[in-house]
Structure formats: structure tokens, C-alpha cells
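Visitor: need a 3D model of the following:
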Amino acid sequence: MNSGPTSPDTAQRYEMLQAGLDLLDQGITVFDVNLRLVAWNEPFLRLLEFPRELAYVGAPFESFIRFNAERSEYGPGDRETQIAERVAAAASFAPHVTERQRPNGRTLLLRGEPLPHKGFVTLYSDVTEQRYIENLTEYQNIQLDERVRRRTAQLENANANLTRANDEKTRMAVALKRSEERLRLINDTIPILIGYVDRHEVYQYANKGYSDWYGHPEGGVTGRAVLDVIGPHVYGQVRDAVKKALSGQQVTYEYQMERQGQTVFARSTLVPEITPEGETLGFFVFSHEITEQKRMQAALIQAQKMEAIGQLTGGLAHDFNNLLTVIIGNLAALQDHRPDDSAVQEFVQPALQSARRGVQLIKRLLTFSRQQPLEPQAVDIGRLIGNLGKLVRRSLPESIAVSTDLAGASIHALVDPGQLESALLNFALNARDAMPDGGRLHIAARSVELAGDAAAFDVLPGRYALLEVADNGSGMDAATLARVFEPFFTTKRFGLGSGLGLSMAYGFVKQSGGGISIQSQPGQGTTVLMVLPLTTPEADDDAAGDDAPHAPAGELVLLVEDDPDVRRVVRQQLVDFGYPVIEAENGVQAIEMIEQIADIAIVVSDVIMPGGVNGRQLADFVLSDHPHMRIVLMSGYTDEAAGDVASELPVLAKPFARQDLARALQATKRERS
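Guide: All right, here's what the predicted structure looks like:
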């Protein structure tokens, strides 16, 4: 048999097993995937009349075939071809059953079965008795002769067997050791933590990965208690699972621990070892790290939160803009009707300023929640950084000094101001995190001419606004710097950052036609350089819209708005312009009035309304059935009116001043003239 002892007990078991196999009436052989002999018994050698020296661990299958060929057991023909064919047939590892007539007159039944990992096991049975049962006397004589021959051969070869057994045991011990080393290599290489714990919660085995995970040297886990190996913090998380596994239940759980200064997560499955009698001897532990998976889940949750904030902010913005429309409209009306009353002006003016700041706040909230589309415009970089500096100072601890350098020149870039503010604020907050003990943050802007150095920003040569955000914090190494723009990549402690800030800033800058570059070294701080296309600001023509539009005699306006307070304010503004006004609370009422009142010249409608007909649908109806009417839409947030409405229709973003309404009405008149 192909097994060798490594201890006295193992040797005794080996001898017992070999003796048992040798007492079988059937011969048995086991060949591995390379067609090398692994195990056999004495009946095999006896039945096929092979010499004992032919059988040893590792003996090639071909040697037995060649031995038979050399003693002329095969028919006429090319002997080498016959040998090759029989070896090839064995290498197919296909199940087979065949009978062979031995030269000694015995009939052998050979049954071969493949093993799970290739190789095969073969049983050799003497079926002579079954084939010649008719002649009982002859069968008994053959049996008797065979037994005499077998016993005689056994006695003659007894001494040789003992000598050969020692050699075989030595070879088997070497093969077993090699097999154990291979198994150990596999267990230590696979990315799974494997251990075995007995019923007393003591490790009896742990692979290298398991030892490394808990910071122990290889082999330093076996023989130690679970609590001692994993520590009280982890044990407190897994204690109940361990008890369940020792009661015979398979259990899967997750836990976290501090490893090399970072929080890591793992998922483990405990598989009990249970005897046929139902006794639990211990359990196997199979674990793998899931830190990156947890990080991705946290990033997904963060993105879902952002989406929820966006949806919530969009709804709040619509309602809040309606409130601001009422507030600003009434305050502006009071200011217009009492222009010479200083007491009124003293209270109205600051209230108007605060309300208009509320308008800007809503725009920033919409930008933050991605409900506000990009609105590139000529932005005064110096003014934006000056205003942002106040917010940055309030967001940073007193231990961080903030300075700005705007080069004393007026620099305008074509960019969305809200997105630019968000990007600069993100850079400032990253700098704050890199300076936990305090430091310096410097924000500067200047115009530059990029030529050959344009490649550093991946932009075309030309004139740009260069913005710089620099700190003297901890800095980044080259590996971190190479990944800073990757979505969900972050160096912050788990749960404190989504890894989206820099990637979104990068996307915004590239979308705006600019580029971004980061310079950093460990201990030397970080400098973010951002270039944006320069532009020339347009002349301010706000004063041109101060005059009220001229209302032709008899031009009737249909005002469609579901909020009565907003409707009252807009109605007053239209009346002040000299327009007669009729009102509808929703789109259904508006359509009925349009069908019945032919004098309606202008429809001023909100976009989002109850009743089944919104402003977009109402505009479609007017354009198709009443093309002589003019249309002005009002929207609580800018992307609301996007859709099927014709792009030439003016859309007023709430809240709006009376001058904005005047310009919208004038625009519809010019387009229909």
C-alpha cells in the first residue's frame, strides 16, 4: 500500500492496513494523474504474476504493460505500438470493465474507475470459478493448486517482502512529507484565513494568512486559546458565534478590528466538525477581508444620501422660492409705493437684501444637491474668492491662518460660480484635514499665458485664470497622488469621506474647458493649481429693464398660479404695468378660460401645478391651438421648465423682480412681432 509511517502509531496502523489489503481475494492498484503507482496489495501481484520488485511507489504504469509485453502476453504485431495504445487508453481515465485470460488459464475481471482528481483505481478479481462452475472437480483442483502455489510463493518471498517493506516505507514517508508540504503551501497561499479550533476553544491549526492577520508569527497560533489569539475586542464580537459553532451550528458573521493603525473588516464562517454519533469535536474557521467591500458600500450609501438630499432640496427650493417671491414682491411693492418714506425704507431695504441673499442660498443648495444645471457665466474671480474667504475662515479652526493674493487685477473666467465655490471649498477643507495641528492656507488667483506648460493641465495653449490653493500640511506620497482623482478613493478614516470631492472637482473643471494639477510631497504640504478659460464680462444692462413695458390697450393677461400669495404678488406687478388681469388656479381652469375668452393676449403660468395639467402642457396647448397668444412661464427652480416646451419661451426663475417680469413680457412681444 502506498502510505508510510511518520510515527510508531502511524507505522502500526500502516502495517494493519497493509495486512488487511493483502488478505483480500481481490487485487487492487491506485495510479495517480501521471500514471504512477500509489498503492497496491499482494493479490494484485499474485493475480497478474508480477515480480515484487516491479511494484513500488512511483512505478510507471508503462512498466507493467511492458513487462507483460516482454513475456509475450500480447498477440503478434508491433510491440511498442501495443504498449503505447494501452498507456494512452489508461491516460483517458475512463471507467472500464474487461476480462483477461491469463497465461496460467485463470480468467481475471478488471474494473477500473477514475478518481475525482484524475488517476484511477482498479480491482482485479479471479472469476475462473464463475466461468467454469460446470466442472466442479476441475474448479476445486485449480483452486487448490492456486492456493498451494500462492502460499508457497508467500513463504518463499517472506524475507524479501520484509526487506522491501522497509524501502517502501522510506519512500512513502518521503512522498507523504512532500504531499504535506504541498498542502501547506496551498493553504498558506490562498487568500483565505483558515483555522481549526477544538471543543476547548484552542487552535489546533492556522494557516500563515490567519497568523499574519492577527499579527502572530507563522505557527504562533496553534495551541493557544481563541481569546489569547484574537484579543478581547474581537472576541467580544464573535463569542456568541463561537458558542453556536461548538453546539453544532454553522454560522457566518462579520467583525471589525484595528490593524496597523486602520479599521479593517472581515467575514467569517464557522463549520463544525461533527462525529457520526453527533458529537461536536470543534470547528473550522474560514475568513476573508471585506474592508474594501465595506468602503464601497459606504460610498454607495453616501451617494444615495446625496441623491436623497437632492430630491429633498429640490422640493424645498420650489416651496421656498414661492415664499421668497411673495416676500420680495410685497417688499418691492411697498418700497415703490412709499419711495419718500424714510421710516419705511429703513426697514424694507435690509429685509429685501436678506430675502435676496435667501435666493442665492437656495441656488447654492441646488448646486450642492446637483439639482441646478451648470450655468457658465463671466465670474469675477477676485470677488468670488473674497466672498469665499469669509466662509472659509468660519469653516477652519483658529490654528489655521488664511491668506489671499488676487494680484490686484480684474480676472473673469467663464465658469459656473456655484461649482467653482464648491471646488475651492473642497480644496480648503481637504487642507484643513491635512493640518490637524494648525498651519497656513493660501488662496491666490492671477491670469497666465500657457504655452508649452499647457500640457501639464491637459489644455490647449492660451490665456487662462490660474487659481492656487496651497497648504503646509502633511502632504501626500506619489502613490496617493496618483489616485487622488479616482472616484471613491480617500485617505480619510473610514466613514469620514466619500472620496468624491476631488473627482467631482476634476470633472467640473474639465467640463468647463480647464485643467487641474496637484503638487505634493510628504511633510511638504500640497498645492492645487487650477486653470479656467479667461473671458470678457458683458456690459451690465440691468438698468435697461427698469422701465415698465408699455401695455397696449385691451391686452388681457391670464395669470395661472396655484399659490394664492404668489398669484397676488404677480397680479399686482402686472396691474402696475397697466395690464388687465384675470386669474386661474390651475391648468384645467386656464384651458377653459382660454377657450371661452377670446381677448386673452398673454398667458403667464407657473410650471408645476396640481390638477393634471402643468405649465408645459398648457404651453403646448396654447402654441398649437392659439398661436396668436404670447406665453411667459414661471418656475420654482431652473430645470423645471426643461422638456417639451419650445426653447424660445421665456422662463422666469422664482423669485423674480418686477424688472425681470417686464423683460420677459417685452421678449414675448418682440418674438411675436
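
Visitor: hey, let's count contacts and neighbours off CA atoms from now on
Guide: Will do.

Visitor: quick one: list the elements packing against the longest helix along the chain.
Guide: Assignment by DSSP state H gives helix 291-337 as the longest helix of the chain. Counting contacts by 3 or more C-alpha pairs under 8 Å, 6 or more residues apart in numbering; DSSP states H and E, helix 291-337 packs against strand 262-274, helix 342-368, helix 564-576.

Visitor: following element in sequence after the last one, please.
Guide: Sequence order places strand 581-584 as the next helix or strand after helix 564-576, per DSSP states H and E.

Visitor: give me the buried stretch members for the helix or strand following that next one, please.
Guide: Next helix or strand after strand 581-584 toward the C-terminus (DSSP H and E): helix 587-596. Neighbour counts over helix 587-596 (16 or more other C-alpha atoms under 10 Å) mark Gly587, Val588, Ala590, Ile591, Met593, Ile594 as buried.

Visitor: with distance to Val557 added, can I get the residues you listed in CSV?
Guide: Shown next, in CSV, are the buried residues of helix 587-596 (distance: C-alpha to C-alpha, whole Å):
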residue, distance to Val557
Gly587, 15
Val588, 17
Ala590, 11
Ile591, 14
Met593, 11
Ile594, 11
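
Visitor: need the helices and strands packed on helix 291-337 in a markdown table (columns: mean neighbour count and distance to Gln256).
Guide: Output for these, formatted as a markdown table (neighbours: other C-alpha atoms under 10 Å; distance: least, C-alpha to C-alpha, whole Å):
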| stretch | mean neighbour count | distance to Gln256 |
| --- | --- | --- |
| strand 262-274 | 18 | 4 |
| helix 342-368 | 16 | 33 |
| helix 564-576 | 19 | 55 |
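
Visitor: mind putting those into TSV with distance to Val97?
Guide: Putting these into TSV (distance: least, C-alpha to C-alpha, whole Å) gives the following:
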stretch	distance to Val97
strand 262-274	37
helix 342-368	76
helix 564-576	94
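
Visitor: nearest to Thr527, of these?
Guide: Closest to Thr527 of the helices and strands packed on helix 291-337, according to C-alpha to C-alpha: helix 342-368, at 24.2 Å.

Visitor: what helices and strands are in contact with the closest one?
Guide: Judged by 3+ C-alpha pairs under 8 Å, 6+ apart, helix 342-368 is in contact with helix 291-337, helix 417-433.

Visitor: alongside the first, I'd like the structure of this one:
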Amino acid sequence: MTMAGLNLIQQALTIYDNDLRLVLCNRRFVEMFDLPHHLNEPGATFEDTIRFLVERGEYGHLPDTEAAVRERVDQAMTFQPHYLERERANGRTISVEGSPLPEGGWVTVYTDITEIKAQEALLRARSEELNAQLLTRAEELSAANRKLSATNAALAEAKRELTAMEARTRTTTEMMPAHIAHLGPDRRYTFSNRRLNSIMPGRPSNIIGLHIADVLGTQAYRAIQPYLEAALKGRSSVFTFTDEASSRRIRVAFTPDRHDGAYVLSTDVTEETQTRVALAQTRRRALAAQMTSGMAHDFSNLLTIILGMQAQLGRMDLPDRARDLVSATLNAARRGGDLLNRIAEMTTGPEHRPTATGLGPFLADFSTIATAALPSYITLDIVDDTGGATLMLDRGTLQDSLLNLVLNARDAIGTEGAITLRVASVKDTWVEFALTDTGPGFSQAALDNAFTPFFTTKGGEGSGLGLAMVYNATSLAGGQVRVGNAPGGGARISLRLPWRGAPRPVDPGLVLLVEDSADLRRSVRDMLRDLGHAVIEATTADEALDLIAQVPGITLILSDISLEGTGTGIDLLDRLPAGAPPCYLMTSLRPDHPLHAAAVTRAPVLRKPFGAEALAAYLRGEQAA
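Guide: Predicted coordinates:
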């Protein structure tokens, strides 16, 4: 249909590619130059066509045919737009308008203007009263108008190309998982890829023309303002801040615009920060364990000796006063042993074992345990604002942490009072366990030293390790602990843990097993098949990603953390495309290994070795880490 339309126009048209081979010509071109069949077929060279025309005398008598051909081919190879008029050997006059194509190549339009030229000659011959100079000027103007028309066509094509390029650029930027924008010197947005509300929820998406302070809000604008001022003065910067409105951790890069204003690149690094916190806490624990392990070993030996000697003294016939001293020494030694155990838990600690935890049943069980530890004159009220969500949490560690906070609140209240535990989602990024009491609240010294080991306001009754252990356990999970006083009085402590929705139980389907050990792969494959799954296998993260892209119907990915090649199971998890099936991890690494510590904050993790029953429970969400 396109060719039918091109054959109907009065101009001759050719399109050559960037190698100057014919792509297309219409019937008018063949008729105008009376070309043989082989020169109007796709693939015919421009050079052969020019040689045919030169040899036939299209350009008049030329003494050197090859030089004439080469001159015209070289001119075409420059791919510059042009317009010219020439008289043919048959006496007719044509205009030649050429324009390069954006993808490479050349389009040329030939128009027979013999009649137009004849009219101009007739006008000159019959208008003797007109000044010859005026006639010449009119002819020049007519030629200029034709050139201008060709130039306008080239400009229209350039505009179309720029519009298409802008559309492609915008589409590309809008697909990126980041907010890309440009700010003018007046701090108003002149460009945005409309991704701000996906990076910082609650903000508008259409922000062109708005002031950045109005878009971000007071807190976020104050956090970025010094860096923005520096960028407007020509200094680049990359920094991270917490957006309190969305509870997201945002990384921002400012790049000065050489002309005016600044470019902005903003990304959400909340999960990266959570993982980094978990890794940092693991490193601190490893360092503390190295420092204290030798001392704890020797101190344990000393306590063992003291306990043995005091037990011998207790069996002797001693005065009552001496027996009291022996009993006090035994109690002190046992207390020292308890302190050593708690220090060991703080430095090497229990493993972080997140499992699928329904908050409704968990809080009901916790209420029973905590209420039993409270006197009748102190009430405990538990409010679940999550609707009973099921999340990946370490039940035991979380229960110990909350119980520790409840007992601290009990001791602070002293007499009659109330304790409230409220559980809520914070922007689907954190699950917050906020505990408040009606006690006197924290002193400034207590706030300053809340997580300092051995600091206590209970005198000889306290060890000073309670909040430090809570902080350690929460940080190990990639979470946060916030300590302060409630607006109406009393203390307020909140534990924020990463909001990790529990995966649904896995129905039998196609499993992608990623494991670099052939023996282990064979064993796990047999277990999966016994559970009703079909299995395909990979040994590296890259191979697994290729299979995910090529094989439809994969319902689950089960990957080892340590894999052959440079990528790990965590790298595979990070590189999964949108809409990929859920990814579960397994490992034989120690719980204090950085990769293991990072993995448990991101996905369910199964410890090796395991059997079929453990694997089945794991896939049901009943066992992890």
C-alpha cells in the first residue's frame, strides 16, 4: 500500500542505505531516468546508477567518466542535506532535494520543474516593461522559495526526530527504579521522570513547576538543603537521609548543571541500609567475641574454683555469721556466671531465626506470659493495628525482647499503673512494637546511656544489660530501637523490625534448584521430587537468571547462598526481574557469617544439613534459618 501511494506521486523518489545501496525507488524514478531493471532493484549501488547516467550523457559531455562518477559518489557519502536545480541532456529541468535519514542512509526527491522554468522564461519574454533586474530578482526569489521549502521539510523531519528522541528518553527514565529530575536556579522542577512518589511515598508525581520545598516537605527539604545550595554553586554531592514522612532511607546525588540549576538522582536504599545495619552489628559482635572470649574463659575457671571452695566451706561446721558470708559469696559467684552467659549472648548471641509468625497468635501467647509476670495492680493492654499480619520474625528473640521491656516498665511503675503495647505497620517498611508505660519516664542520663552495657538506674538490682541485649537482637535482624518519653508522660520504647511478609506455602510446581555441589543438588532434587515438585537445575546465579528468562512456569527458586562463579544467592535475589517467583535460600555457613547474617534479613533461609521433613516444613513457612 505504501508503494502504491509512492507510485502515484509526481516526483521521483529514491532511498539508499548508509552503504549507498538502493532500498526503495518509485515508478516515477524509473520512468524519469529510463533505468534498466537491474538498477531499480533493492541492493543496486548508487555508483552503478551514476555511471549508467554519466555514460548515457545525463550530465552532458564529460571527458573523464570515472572522475565524474567518483565526484558524485564522494558527495553523496557526506550525507549532507542539499537542494539544486540542473538541466538534463534532454532539455528538461529538474530539482534535486536530498536529506540524510536518522538511522543512516539517504532519501532523494527529483521534481520536473521544466514548466515552471518555461513560465519564468515566458514572463521575461513578454514583460518588456518590467525591469530586467526585477525579473532576475523574481527568478532568484522563486528558486530561494523552493530551497526554503526543502529546508522547512528538513526542519520538520529534525523536529520529528527530536520529539521521538525525547519520548524514548522519557520512557527510559520512567522505567528506572529511581527519581531523576532537574531543578532550575529558582529551585523549581523543570524535569521529572514522575517516579518521586515511588521513592518517597506520599509525594505528588506531577511536580514540574513546583518548588522543591513544597514537594518534599519541611523535614526532607531541610535535610537536603545544604547539598542543594552547594550543587547550585557548582559542587557535586552524594548523601543519604531518612525521610520521616515515609520512614524510607533515601540516597540523593546532586550534579550541577553547566548552564543553570542542578540534576537530582534519588533512590530508595531502605533495604540496603537494613542489611548494612545487620552486617555492621554482626562485625561488632564478632569483634566483641574475640576480645571477651579469652577473658570469659579465664573468669569462668576462677568462678568455678570459687564456687567449689565455697561449697567445701558450706559443708564445714562454721558459725552462723560465717555461713551467711559463704552463702553471699556463692550468690555473688552465681551472679557472675549469669553475667558471663548474658555477655556471651550479647557478643555471639543466639541465632536470628525468622519464621512465619502470625501476629495474632503471637501477641495472645505473649499476653499470657507477660501478664503472669506482672502484679495485679499493673495492667497490660495489647493493641494490634496490623490486622493480624503474618510476617517473618524470630519468635523467641522478639518475645524475649518484649518481655524484657515489660519487666523494665513494671519496675519503673512501681505501684499502680498501666503498660500498653501497640503493634503497627510503618509505611509497609517496618513493623513497630511500641511499648509505653505510666511510670516517671527516662531521665536524660538514662536516655544518653540507654544502650550502654552495665549502665543501670536500678542500683544493685539491675545488670545494665537488658536494653543492650534488646538493641543487639533488634539490630541483628536489621531493625531499629528508639527510646524516649511519651508526650503524656511515661517512657516509650519502640522496636522496628523489617516488614517481611511471610511467603505462602508452596504448592507442587516447577522448582529452579540453584546449587553448585553435584552431590547436594542430587539429594535436594530427590527430596523436592518426593514432595511432588518438578525440578530444573543451575549452578551459578547467571545461569539461573537465564533459565528464569527462558523457561515459563517456574513457581519457586531454591538457591544456595554460596555458588560457583562470582555471584552469590543474595546477588541472585537482588537481580531477579519484576514478577519473578519467590526465592528461598539455604546454606551451611555459620550463623555469624556476614552472608548468612545478611540473608536472614532478606529471605527465608534453611540451614544445612536438612532432611525431607525439614525441607517440607521450610517450604510451608514453618522453619527457617
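
Visitor: and the TM-score between these chains?
Guide: Taking TM-score structural alignment, normalised by the length of structure 2 as the basis, the two superposed chains have a TM-score of 0.42; 355 aligned residues with a C-alpha RMSD of 6.3 Å.

Visitor: quick one: closest of the helices and strands packed on helix 291-337 of structure 1 to Glu156 of structure 1.
Guide: strand 262-274 (47.3 Å).

Visitor: give me the angle between that closest one and helix 291-337.
Guide: Taking axes from the mean of the first three to the mean of the last three C-alpha atoms, to 10 degrees, one finds strand 262-274 of structure 1 and helix 291-337 inclined to each other by 140 degrees.

Visitor: residues touching strand 262-274 of structure 1, excluding its own?
Guide: Outside strand 262-274 of structure 1, the residues that touch it by C-alpha atoms under 8 Å, 6 or more residues apart in numbering are 241-242, 245-246, 248-258, 280-291, 294, 493-494.

Visitor: go with 7 Å
Guide: Residues outside strand 262-274 of structure 1 that contact it (C-alpha atoms under 7 Å, 6 or more residues apart in numbering) are 245-246, 248-258, 280-291.

Visitor: can you tell me the SS state at Val23 of structure 2?
Guide: What DSSP: H, G, I helix; E, B strand; the rest coil gives for Val23 of structure 2 is strand.

Visitor: pretty sure it contacts Tyr16?
Guide: Yes: counting by C-alpha atoms under 7 Å, Val23 of structure 2 touches Tyr16, with 5.2 Å between them.

Visitor: any idea how far Leu414 of structure 1 is from Ala445 of structure 1?
Guide: 15 Å (C-alpha to C-alpha, to the nearest Å).

Visitor: which stretches of the stretch 51-200 of structure 2 form helices?
Guide: Using DSSP state H, counting those that start in this stretch, the helices of the stretch 51-200 of structure 2 run over 65-77, 114-126, 132-175, 196-199.

Visitor: tell me which of these is the most buried.
Guide: helix 196-199 (a mean of 18; mean count of other C-alpha atoms under 10 Å).

Visitor: which is the succeeding secondary structure element to that helix?
Guide: Next helix or strand after helix 196-199 of structure 2 toward the C-terminus (DSSP H and E): helix 212-216.

Visitor: in that next one, which residues are buried?
Guide: Here helix 212-216 of structure 2 shows Ile212, Ala213, Val215, Leu216 as buried, counting by 16+ other C-alpha under 10 Å.

Visitor: now those as JSON lines including distance to Arg28 of structure 2?
Guide: Output for these, formatted as JSON lines (distance: C-alpha to C-alpha, whole Å):
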{"residue": "Ile212", "distance to Arg28 of structure 2": "59"}
{"residue": "Ala213", "distance to Arg28 of structure 2": "63"}
{"residue": "Val215", "distance to Arg28 of structure 2": "60"}
{"residue": "Leu216", "distance to Arg28 of structure 2": "62"}
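
Visitor: what's the closest of the residues you listed to Leu228 of structure 2?
Guide: Distance to Leu228 of structure 2, by C-alpha to C-alpha, is smallest for Ile212 among these, at 10.2 Å.

Visitor: which residue ranges of the stretch 401-550 of structure 1 form helices?
Guide: For the stretch 401-550 of structure 1, helices defined by DSSP H, counting those that start in this stretch occupy the ranges 417-433, 478-481, 501-511.

Visitor: does anything pack onto the longest one? Which helices or strands?
Guide: Right, the one you point to is helix 417-433 of structure 1. Helix 417-433 of structure 1 is packed against helix 342-368, with contacts defined by 3 or more C-alpha pairs under 7 Å, 6 or more residues apart in numbering; DSSP states H and E.

Visitor: and the helix it packs on with helix 417-433, angle?
Guide: 70 degrees.

Visitor: next secondary structure after helix 342-368 of structure 1?
Guide: Next along the chain after helix 342-368 of structure 1, taking DSSP H and E as the criterion, comes strand 377-380.

Visitor: what packs against that following strand?
Guide: Counting by 3+ C-alpha pairs under 7 Å, 6+ apart, the packing neighbours recorded for strand 377-380 of structure 1 are strand 412-415.

Visitor: do that again at 10 Å, thanks
Guide: If you count contacts as 3 or more C-alpha pairs under 10 Å, 6 or more residues apart in numbering; DSSP states H and E, strand 377-380 of structure 1 packs onto strand 412-415, helix 417-433.

Visitor: where do the helices of the stretch 251-400 of structure 2 begin and end?
Guide: Secondary structure of the stretch 251-400 of structure 2 (DSSP H, counting those that start in this stretch): helices at 270-315, 320-347, 359-372, 395-413.

Visitor: same question for the stretch 51-200 of structure 1.
Guide: 61-70, 79-91, 128-131, 136-156, 158-189.

Visitor: most packed of the ones you listed?
Guide: Mean neighbour count (mean count of other C-alpha under 10 Å) peaks for helix 61-70 among the helices of the stretch 51-200 of structure 1, with a mean of 16.

Visitor: this completes my enquiry, with thanks.
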